[in-house]
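Colleague: Could you look at this predicted model? Sequence included:
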Amino acid sequence: MDKAQESEIINALSALKNPCDLDAILICTVPHDQPAEGEGPRTGLLHPRFREDLPLVDDLARVLVEQCVYYALPRRKRLELHEQVANDVSKAVRIAALVRDVFIDFNARHPSRASELGEVLAYCIVQRHLSAPQVAAKMALKTAVNMPFHGLDGVHAAFENGALTVYFLEAKLAGAARTGAARYAKSAADFLADKKLYAREYQLVGDLGHLDSLTGAARQAAIDYFDIWNKPELPRRERFVGVICHSEPKHYADKLPVNDGPVEAHQTHFSKVYGADHAALRAFAEQAIIKSGGNPAKATLFFVAVPDVNELRKAFYRALGLPVPAAFPDDDAEDEDVELEVTVP
């Protein structure tokens, strides 16, 4: 391998990383790379931190809204706006308005969807826990007039172990962890089965992604590594990531009494109870992926437990400055026929 080219692709991906202090608000109770017995996808469990006995749901929504500027806007546009703000801080108001307009356009074009929250959450988790920056602003692409809606929720990448690892993201919001896992497995399988969709994701990154904001040798290296047609000899691997944000009313209802003991006791208790679900969720996800025709060895799942997904959605809309819908549609309504009969205790 050309060491200079390897160095440049590393430089390119490093330039695409954005700041995100996710750990300040979202605690990882079981890391995705923790050694586990038996087969199954890498599986991590996360949940909001607590302020004494209260999970910080509104704070999580606020942090995700702050990250929307990185998730929703193409990097070239963000660099232009950053320069404007550096010269005149009042231009920061314009950035907030632009981000809000992207989400307004998305809702106007796709009124049956309410999945933006999950997509931003997935963006943050993959950048933080897999050290893989976003290589295309999918929200901006989804609101373009001439772009079809169907496609992945995100494409990220990292250079590791001598190859470019391309991460294909699917975000699911669900009333239960297992429902979200089954929906993820079906979506990933549908993507793999659609060769045109697969090819288009690479084309979008090369033609309309963040790579055009890079310069010099780093830009060319990035373009080459994502050119699977003309540069097949470059080392690549593909991995599939599911971020499943789900309601967990049972565990959140299992509260300790409030007293004057250690303030972190409530958070520690929830982490322990939720963490005990790890093996069963991992086994369920493995069976769901296999049943859909996927390979668990190529999958990584992150489960994020909140008291109520729809309450988090409402908090997200409020923090973004958008009207809160009177009711939310069922997430991924097209997946309602997913078979959930996976026999894991």
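Modeller: The structure has been received and is ready for your questions. Numbering: from 1, shown residues only.
Colleague: make it CA atoms for all contacts and neighbour counts henceforth
Modeller: Will do.
Colleague: all helices for this protein, in order.
Modeller: 3-16, 57-72, 75-87, 92-109, 116-129, 138-142, 177-193, 195-208, 216-225, 249-253, 265-275, 278-291, 309-320 (DSSP state H).
Colleague: for those helices, which one sits closest to Pro31?
Modeller: Pro31 lies closest, by CA to CA, to one member of the helices of the chain: helix 116-129, at 8.6 Å.
Colleague: re earlier: tabulate the helices of the chain (a markdown table), appending distance to Ala171 and mean neighbour count.
Modeller: Shown next, in a markdown table, are those (distance: least, CA to CA, whole Å; neighbours: other CA atoms under 10 Å):
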| stretch | distance to Ala171 | mean neighbour count |
| --- | --- | --- |
| helix 3-16 | 21 | 18 |
| helix 57-72 | 14 | 21 |
| helix 75-87 | 22 | 14 |
| helix 92-109 | 16 | 16 |
| helix 116-129 | 5 | 22 |
| helix 138-142 | 13 | 22 |
| helix 177-193 | 7 | 22 |
| helix 195-208 | 16 | 16 |
| helix 216-225 | 25 | 19 |
| helix 249-253 | 20 | 14 |
| helix 265-275 | 20 | 18 |
| helix 278-291 | 14 | 21 |
| helix 309-320 | 13 | 20 |
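Colleague: what would the ones you listed look like in a markdown table with distance to Val155?
Modeller: Formatted as a markdown table, these follow (distance: least, CA to CA, whole Å):
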| stretch | distance to Val155 |
| --- | --- |
| helix 3-16 | 12 |
| helix 57-72 | 11 |
| helix 75-87 | 14 |
| helix 92-109 | 19 |
| helix 116-129 | 9 |
| helix 138-142 | 8 |
| helix 177-193 | 13 |
| helix 195-208 | 8 |
| helix 216-225 | 14 |
| helix 249-253 | 31 |
| helix 265-275 | 28 |
| helix 278-291 | 20 |
| helix 309-320 | 23 |
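Colleague: To Gly151, which of those helices lies closest?
Modeller: helix 195-208 (6.8 Å).
Colleague: Need the residues that contact that closest one.
Modeller: 135-136, 151-152, 155, 191-192, 211, 223, 226-228 (CA atoms under 8 Å, 6 or more residues apart in numbering).
Colleague: ok, now with 7 Å
Modeller: Identification of contacts with helix 195-208 by CA atoms under 7 Å, 6 or more residues apart in numbering yields 135-136, 151, 191-192, 223, 226.
Colleague: Pasting the second one now:
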Amino acid sequence: MVDEATIVEEFVALARGKASALIDFLPAFEEAVTVPDTSTLVRTHFIAHDANGVPAVEKLAGAMAAATLDFCIPRSKIQRAVAELEETGSTAAIVSLQEQARDLFVKSESSGEGGELLLFLLMERVLQRPQLISKMALKTNTAMHVHGSDGIHASLADDGTLDVYWGESKLYKSSSDAFKECFDSIAPYLRPSGDSKRKQDLLLVRDHLNVTQIELAAHLLEYFDETNPKSLKARWNGVCLVGFDHDNYPNIAILDDAQRQAVSKAVGRWHKTVGSRLKEFDIVGVNIDLFCIPMPDVADLRARVLKRMGAK
């Protein structure tokens, strides 16, 4: 008989990396806030500043680029490469996987995959929700994006409920455009009428589940079998990353009262925009985790991530 407590423990352990390795460069501003009359929880983060008072964009880009292999390559391939290292002492297999991961990214500074990579890090390191499928590994053309949602992660509760999170990331110059495009993209997966959209992704999950433990994988797949009663305990949710350019970029570690009040007012305006967009796209009742991340320059972060990856 399956030990539910052990299964939950094994699943949580799938989340990779330490939160501090990311959040030190991307600290939160105030507490997370639930937007009134919705089920969306907003977390606002700003890029940290270094000792010279400069936004640590390069540090964040480095943390993102360092996670490329985890994001792009299935755990089974990584484990085989690690086993080869332990057996032979050679890192050749790991280096090869790193090159494969880099080459899967679209070679363009306007690529949305930088946002997908940051969303992956926030999900695994901050929220501790493991990736269910490495969609980047399914790409057949490095000049094209993967169709469907930007990621699928999950959490498994002690009561047996599997929360599945469809991800969407948008990094735009304009905050208004970023919020609109994000909710426009994710809404089809979250509405009650979205069964066909969810099924497309879940077919991929069933065929390419990114879990190597046989018993745990078998347990999870039961949730995606419509003939299994366990499918009644699968709940659909959303997780979003919205990044946009923000002028007069604040160092939230040293704000005086007037400056903090000004930033709080800006955050309040973003919350109102979120509320109106949720109503516009009819997803006010769906559980959504939203990371709101103003940046000095979205395009600059994209370019730095690709450069750290070694992309030409």
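Modeller: Received it, and whenever you're ready, just let me know what you need. Computed from a predicted structure; not experimentally measured.
Colleague: And the helices of structure 1: which comes nearest Ala24 of structure 1?
Modeller: helix 57-72 (9.5 Å).
Colleague: Show me what that closest one is packed against.
Modeller: helix 92-109, helix 116-129, helix 309-320 (3 or more CA pairs under 7 Å, 6 or more residues apart in numbering; DSSP states H and E).
Colleague: Using JSON lines, please lay out those helices together with distance to Lys272 of structure 1.
Modeller: As requested, the helices and strands packed on helix 57-72 of structure 1 are exported to JSON lines (distance: least, CA to CA, whole Å):
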{"stretch": "helix 92-109", "distance to Lys272 of structure 1": "36"}
{"stretch": "helix 116-129", "distance to Lys272 of structure 1": "20"}
{"stretch": "helix 309-320", "distance to Lys272 of structure 1": "21"}
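Colleague: out of those, which comes closest to Glu37 of structure 1?
Modeller: Using CA to CA, the helices and strands packed on helix 57-72 of structure 1 put helix 116-129 closest to Glu37 of structure 1, at 21.1 Å.
Colleague: Residue range in structure 2 corresponding to that closest one, please.
Modeller: Residues 113-126 of structure 2 are where helix 116-129 of structure 1 aligns, taking TM-score structural alignment as the criterion.
Colleague: on that earlier part again, which stretch among the helices and strands packed on helix 57-72 of structure 1 comes nearest Lys255 of structure 1?
Modeller: helix 309-320 (19.0 Å).
Colleague: Over which residues of structure 2 does the closest one lie when aligned?
Modeller: Going by TM-score structural alignment: helix 309-320 of structure 1 matches residues 298-309.
Colleague: Return the mean post-superposition distance for the matching stretch against structure 1.
Modeller: For stretch 298-309 of structure 2, the mean deviation from structure 1 after alignment is 0.6 Å (mean CA distance after the TM-score superposition for structure 1).
Colleague: Can you report how many residues lie near Phe149 of structure 1?
Modeller: Neighbour count of Phe149 of structure 1, defined by other CA atoms under 10 Å: 16.
Colleague: Which residue, other than its chain neighbours, is closest to it?
Modeller: Lys142 (5.5 Å; CA to CA, 6 or more residues apart in numbering).
Colleague: counterpart of the one you found in structure 2?
Modeller: Match for Lys142 of structure 1 (TM-score structural alignment): Lys139.
Colleague: if I look at its match, how far off is Arg308 of structure 2?
Modeller: 21 Å (CA to CA, to the nearest Å).
Colleague: residue at max distance from the center of structure 2?
Modeller: Thr88 (34.2 Å; CA atoms, centre = their mean).
Colleague: Now do the contacts for His246 of structure 1.
Modeller: 173-177, 304-306, 309 are the contacts of His246 of structure 1 under CA under 7 Å, 6+ apart.
Colleague: Serialize those to CSV and add fields for distance to Glu80 of structure 1.
Modeller: Listed next are these as CSV, based on distance: CA to CA, whole Å:
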residue, distance to Glu80 of structure 1
Leu173, 33
Ala174, 37
Gly175, 40
Ala176, 41
Ala177, 40
Val304, 34
Ala305, 37
Val306, 36
Val309, 35
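Colleague: ok, so of those, who is nearest Ala315 of structure 1?
Modeller: Closest to Ala315 of structure 1, out of all of the contacts of His246 of structure 1 and judged by CA to CA, is Val309, at 9.9 Å.
Colleague: surely that closest one meets Ser247?
Modeller: Yes. Between Val309 of structure 1 and Ser247 there is a contact at 5.2 Å, judged by CA atoms under 7 Å.
Colleague: so what's in contact with those two at the same time?
Modeller: By CA under 7 Å, 6+ apart, the residues touching both Val309 of structure 1 and Ser247 are Gly175.
Colleague: Of the contacts of His246 of structure 1, which is the most crowded?
Modeller: Neighbour max across the contacts of His246 of structure 1 (other CA under 10 Å) = Leu173, 29 neighbours.
Colleague: which residues touch it?
Modeller: Leu173 of structure 1 touches 118, 180, 244-246, 309, 331, counting by CA under 7 Å, 6+ apart.
Colleague: ok, and the residues you listed in structure 2?
Modeller: Checked against structure 2 using both residues aligned by TM-score structural alignment, their matches' CA atoms under 7 Å, the contacts of Leu173 of structure 1 keep these contacts: 118, 180, 244-246, 309.
Colleague: could those go into JSON lines alongside distance to Pro19 of structure 1?
Modeller: Formatted as JSON lines, those follow (distance: CA to CA, whole Å):
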{"residue": "Gly118", "distance to Pro19 of structure 1": "19"}
{"residue": "Gly180", "distance to Pro19 of structure 1": "28"}
{"residue": "Ile244", "distance to Pro19 of structure 1": "22"}
{"residue": "Cys245", "distance to Pro19 of structure 1": "22"}
{"residue": "His246", "distance to Pro19 of structure 1": "25"}
{"residue": "Val309", "distance to Pro19 of structure 1": "25"}
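Colleague: So which of these is the closest to Pro74 of structure 1?
Modeller: Gly118 (18.9 Å).
Colleague: Now do the same contact list for the closest one.
Modeller: With CA under 7 Å, 6+ apart, Gly118 of structure 1 has these contacts: 171-173, 245.
Colleague: Quick check: the gap between the residue nearest to Phe149 of structure 1 and Ala185 of structure 1.
Modeller: 22 Å.
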